[in-house]
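Asks: here are the coordinates; sequence isn't available:
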């Protein structure tokens, strides 16, 4: 029975359901007349944590019996196919229909099965996390209000994840370029390098304090295999919060339902890789469009990234799965901004690109995770 499947997968569902998916499921259950308005409001009380909301959602539906539980599982497959498949829901349902027991069937997770599938992430510190925040500019009217919120969120998160965090503020374009060269030669590199750059920007790159542009290639290329041998085979991660043009993305309505050559050297097997391997560059918006930042709460992209990365790191989720959730959440956000005294709808979608060769999973050191 479907309600028994919910019970068997209860803990994994409780831990795996995100806030966005919970709200979508509640909308579905309201439309299917499974839950009423008062029941949904009770689940979504502001004082409840995400875990409490997920637990109450599962229990409320399970109490209503088989049909309600079947509807929830069907909606889950639509709203979070990755979670649905990772829990082997179809297999559990099939076993229940045959009358067999599922109590001893292992529930799969999204954890990588072998160390060959995932980048090493156990040094302490994990590596360097450089945060560059350009808040003030030569033209004081271009101050990036709210950017300190992003700095605080990123700094707190990556310290928790075991990185040595260093913050640089109000850098010129040439200073940003030189910082990248200097950090590429840093002797403290370990398992991973993370760089967060937050500024104004356009189609060609990000702006310095002096309102000159630093091309994206000048930020990333110092860390390729030719220029930074200490990070060969290790992930280089760049989060870029900046506009990439002057257009605003339009709104559309969505209807429900919708290897390398091996060589021998000194008796050991090694292999060569392309110099641009192992990069992840996550841009806050797509080419040609504006990136949205709230003057009080920080930028849409960075705040969503910090939330989902913190949650995902506790469940061994890889960074691309996490960024997919970020894309989903940010693309659903709506706001109003003023451009030339005109109020327009604010919409955006982040855009990651990568040449990663393994799964990248950020894990907090055990001592930090237990605090």
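Replies: Thanks, I have the structure now. Nothing here was measured: the structure is a model prediction, and the numbers come from that model.

Asks: when you work out contacts or count neighbours from here on, use the C-alpha atoms and nothing else.
Replies: Noted.

Asks: residue 344 reaches residue 338, doesn't it?
Replies: Yes: if you go by CA atoms under 8 Å, residue 344 and residue 338 touch, sitting 6.4 Å apart.

Asks: would you map the strands across the stretch 251-371 of the chain?
Replies: Taking DSSP state E, counting those that start in this stretch, the strands of the stretch 251-371 of the chain run over residues 262-265, 268-271, 279-283, 288-289, 293-294, 298-299, 335-339, 342-346, 351-354.

Asks: and the comparison structure, right after this:
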């Protein structure tokens, strides 16, 4: 481009506008090459080095920062363009962040920095003069990216409704784009352009004649209260290298509200050591459950494969949580559902996302060998029968928790159980947990995935509804 034209544009841009342009160009020019730029001429040189300095890109930059007046300067440059056909465009991600910055008040900027202190760091945030500076620091710490704006999605509703709407619209568009991007052409043609009467999706949509459920297939829920719900909520860890679990109180509150409405007696234990957790479990197991229909135990803590941690950093094995409630140990619970929900990591690995491939019907089920669980139960209740263990993640992998809004798994679990409890449909707990699996697995958390895993030996259907 003509140097004189670029110089004229540079003269009309102040330092704050140059900083805005630098932020918008972070997808095109490496971050280190943008550091220390004081005027637009330096930025133009960096863009020229990358071979992306052209009229179209510069016009989009100027339009985004509301300097359409400078487009007239570009129009006076009548030189023919030598640029390649592939023209860089500003990503929707950059433009969305700019819109949030543009609409953010000083008061909301202060609140944003405060809410990010535990994540980004107080020292880094003190140097941030604008929301764009904050976003840049979040990107350095890998808290946001073009494919992951979950943290902003959770924080902005606390600040301003309009800001939340901006990120909400971007998230919806991102999910739609991601869905199309990860579909094979065959999948797109089947679901979108070839409505075939032989496809199972068509037959699933046909109305089914109403049928009266066989009550013998369901666990009876007749007592009030329905039973006991115990929540172990470990937030503050002492005497170990484990970090405190900010946001866990949101999970405890959500579980309290949910199971109270479902008719359970809720007891919450905060910040117990491993020994104290085991003592409490043993104490609960001696209870007479004759007038209880079910038992629910929720554990909110750190963990690794096959165990969770007490606040002292010592392990509590999952089998030590469930064994005291087996039929032989707690006979008044025999034949009754015992639900365990575990919000904790089960390893230190991060799950990646992969494009799905088509499996033959029944292939996955056969590999898991579920046939043995599907046979008719013997007359005597097996020791390990009637358990359901809802794990936040599969073994070896991490689970995720937001320090402001709570953990991904527990919050989705409560949402789905509440929705099911309010519905007229008789969806059982396994159908609900399948929806939890689906919704959690859709998300992108720090560029990783999370896959919850229910394990069960239930012998009947369990349907949870609000007690009126």
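Replies: Yep, it's here. Predicted model, so just to flag it, every value in this text is computed and none were measured.

Asks: TM-score them against each other, please.
Replies: The pair, once superposed, lands on a TM-score of 0.65 when counted by TM-score structural alignment, normalised by the length of structure 1; 261 aligned residues with a CA RMSD of 2.9 Å.

Asks: what's the closest of the strands of the stretch 251-371 of structure 1 to residue 150 of structure 1?
Replies: For the strands of the stretch 251-371 of structure 1, the distance to residue 150 of structure 1 is smallest for strand 298-299, at 5.4 Å, taking CA to CA.

Asks: what range does the closest one cover in structure 2?
Replies: Strand 298-299 of structure 1 lines up with residues 406-407 of structure 2 when matched by TM-score structural alignment.

Asks: centre of the chain to that stretch, how far?
Replies: 9 Å (CA atoms, centre = their mean, to the nearest Å).

Asks: compared with structure 1, how much does that stretch deviate?
Replies: Aligned to structure 1 and superposed, stretch 406-407 of structure 2 gives a mean residue distance of 0.6 Å (mean CA distance after the TM-score superposition for structure 1).

Asks: do a quick rundown of the helices in structure 1.
Replies: 2-8, 10-16, 19-31, 37-43, 50-62, 66-79, 81-86, 89-98, 147-160, 173-184, 216-220, 300-313, 319-332, 366-369 (DSSP state H).

Asks: in stretch 312-331 of structure 1, which residues are buried?
Replies: Across stretch 312-331 of structure 1, burial judged by 16 or more other CA atoms under 10 Å covers 312-313, 315-323, 325-331.

Asks: any idea how many residues pack against residue 60 of structure 2?
Replies: Neighbour count for residue 60 of structure 2, taken as other CA atoms under 10 Å: 17.

Asks: err, residue 355 of structure 2, not the other one
Replies: Residue 355 of structure 2 has 8 nearby residues by other CA under 10 Å.

Asks: equivalent analysis for residue 192 of structure 1, please.
Replies: Neighbours around residue 192 of structure 1, by other CA under 10 Å: 24.

Asks: among the helices of structure 1, which comes closest to residue 166 of structure 1?
Replies: Of these, nearest to residue 166 of structure 1 by CA to CA is helix 147-160, at 8.2 Å.

Asks: that closest one aligns to what range in structure 2?
Replies: Taking TM-score structural alignment, helix 147-160 of structure 1 hits residues 248-261 over in structure 2.

Asks: residues making contact with that stretch?
Replies: Identification of contacts with stretch 248-261 of structure 2 by CA atoms under 8 Å, 6 or more residues apart in numbering yields 229, 231, 233-235, 265-266, 268, 300, 401, 403-407, 410-411, 414, 417-418, 466-467.

Asks: in structure 1, what stretch matches the strand or helix carrying residue 137 of structure 2?
Replies: Using DSSP states H and E, residue 137 of structure 2 maps to helix 131-140. Aligned using TM-score structural alignment, helix 131-140 of structure 2 spans no residues in structure 1.

Asks: ok, then the element right after that helix?
Replies: The helix or strand immediately downstream of helix 131-140 of structure 2 is helix 150-159, counting by DSSP H and E.

Asks: how far does that next one sit from its chain's centre?
Replies: On CA atoms, centre = their mean, the centre of helix 150-159 of structure 2 falls 13 Å from the chain's centre.

Asks: which part of structure 1 lines up with stretch 382-391 of structure 2?
Replies: So stretch 382-391 of structure 2 sits over residues 274-283 in structure 1, by TM-score structural alignment.

Asks: in the matching stretch, which residues are buried?
Replies: 275, 276, 277, 278, 279, 280, 281, 282, 283.

Asks: residues near the nearest residue to residue 268 of structure 2 once chain neighbours are set aside, how many?
Replies: Using CA to CA, 6 or more residues apart in numbering and skipping residues adjacent in sequence, the residue nearest residue 268 of structure 2 is residue 231, 4.6 Å away. When counting by other CA under 10 Å, one arrives at 23 neighbours for residue 231 of structure 2.

Asks: quick one: what's aligned to residue 231 of structure 2 in structure 1?
Replies: Taking TM-score structural alignment, the alignment pairs residue 231 of structure 2 with residue 131 from structure 1.

Asks: then residue 298 of structure 2?
Replies: So residue 298 of structure 2 corresponds to residue 196, using TM-score structural alignment.

Asks: which residues touch its match?
Replies: 129, 130, 131, 132, 238, 239, 240, 241.

Asks: which of the residues you listed has the most neighbours?
Replies: Going by other CA under 10 Å, residue 241 tops the contacts of residue 196 of structure 1 with 28 neighbours.

Asks: right, and that one touches residue 300 too?
Replies: No: the pair residue 241 of structure 1 / residue 300 is not scored as a contact, 9.4 Å apart, by CA under 8 Å.

Asks: quick revisit: buried deepest among the strands of the stretch 251-371 of structure 1, which one?
Replies: Of these, the one with the most neighbours on average (mean count of other CA atoms under 10 Å) is strand 298-299, at a mean of 24.

Asks: tell me the helices and strands packed up against it.
Replies: helix 147-160 (3 or more CA pairs under 8 Å, 6 or more residues apart in numbering; DSSP states H and E).
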